[in-house]
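1. coordinates only, sequence not included:
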């Protein structure tokens, strides 16, 4: 993950948000969950900075999209209890995978917050497409 790529990813998410009619915050983090790039659109919700970064971090830490986590972290789910540990278990976070010859590993994550869950996921997927075509 580098700054130039992270900036292109946040820009792709913002462009998708305009198409979706949403005002979002978007964060890109590296493999350690450290913020690399962040943008907040005019009119985005006050909670966006915390939730976008939290979704990106959660996707890296748990190595799965946050959209998969609600059912898994519910009582009786395989990851029951994690939602109360600071993880954001709502759609909009996607881990970024790369293959370095040692098998795939997570090298970063994208997190989007501010629209509906469907809009957040669409914006995160737009950013992920930049990653896949780098």
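-> Cool, the structure landed. Quantities reported herein were computed from a predicted structural model and do not represent experimental measurements.

2. From now on I want contacts and neighbour counts done on CA atoms only, so please keep to that.
-> OK.

3. Point me to the residue sitting closest to the centre of the chain.
-> Taking CA atoms, centre = their mean, the centroid of the chain lies closest to residue 111, which sits 2.1 Å from it.

4. try this one side by side with the last:
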């Protein structure tokens, strides 16, 4: 499955709608399965830091093919992925808000959202993924 421009646009709109619904000014990043940028938007009022954080969350989810919220337990001292967040030239983000996009077993990309609490970011990214696949 390819991520068409129409799907990317629909996913950004779904993420924006969820962010507006929960009152969370967010940045939303969409990457394809090769970790290439396919879509990005920063809402008015979203923190400047949310730009790179959303991109880092999408990059991490795509690189590991795991939701970033699921990585947290594996990056603690003594855990198998300890140090992951500093293992790449591009920052890896190891807390919630990066969500993998799959159709069946096929990995198609990832969405990263940043701007609110972890729960807010997961909700925004999940809404975008639901529209993407």
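-> Alright, I've got the coordinates. Since the structure is predicted, the reported quantities are computational estimates derived from the model, not experimental observations.

5. Surely the residue nearest to the centre of structure 1 forms part of a helix?
-> No - counting by DSSP: H, G, I helix; E, B strand; the rest coil, residue 111 of structure 1 is not found in a helix; it is strand.

6. ok, now which ones touch the aligned residue in structure 2 for it?
-> Under the alignment by TM-score structural alignment, residue 111 of structure 1 pairs with residue 112 in structure 2. Contact partners of residue 112 of structure 2, counting by CA atoms under 8 Å, 6 or more residues apart in numbering, are 28-30, 53-59, 61, 97-99, 121, 125.

7. If we use 6 Å, what do you get?
-> 28, 29, 54, 57, 58, 97, 98, 125 (CA atoms under 6 Å, 6 or more residues apart in numbering).

8. State the helix or strand in which the second one lies.
-> With secondary structure defined by DSSP states H and E, residue 29 of structure 2 is part of strand 27-32.

9. Show me where structure 1 has its helices.
-> Using DSSP state H, the helices of structure 1 run over 3-20, 48-62, 69-73, 117-132.

10. which of those sits most buried?
-> Of all the helices of structure 1, helix 48-62 carries the top mean neighbour count, a mean of 25, counting by mean count of other CA atoms under 10 Å.

11. Read off where that one ends up in structure 2.
-> Matched against structure 2 by TM-score structural alignment, helix 48-62 of structure 1 falls on residues 50-64.

12. Next: stretch 16-29 of structure 1.
-> The aligned range for stretch 16-29 of structure 1 in structure 2 is 18-31, by TM-score structural alignment.
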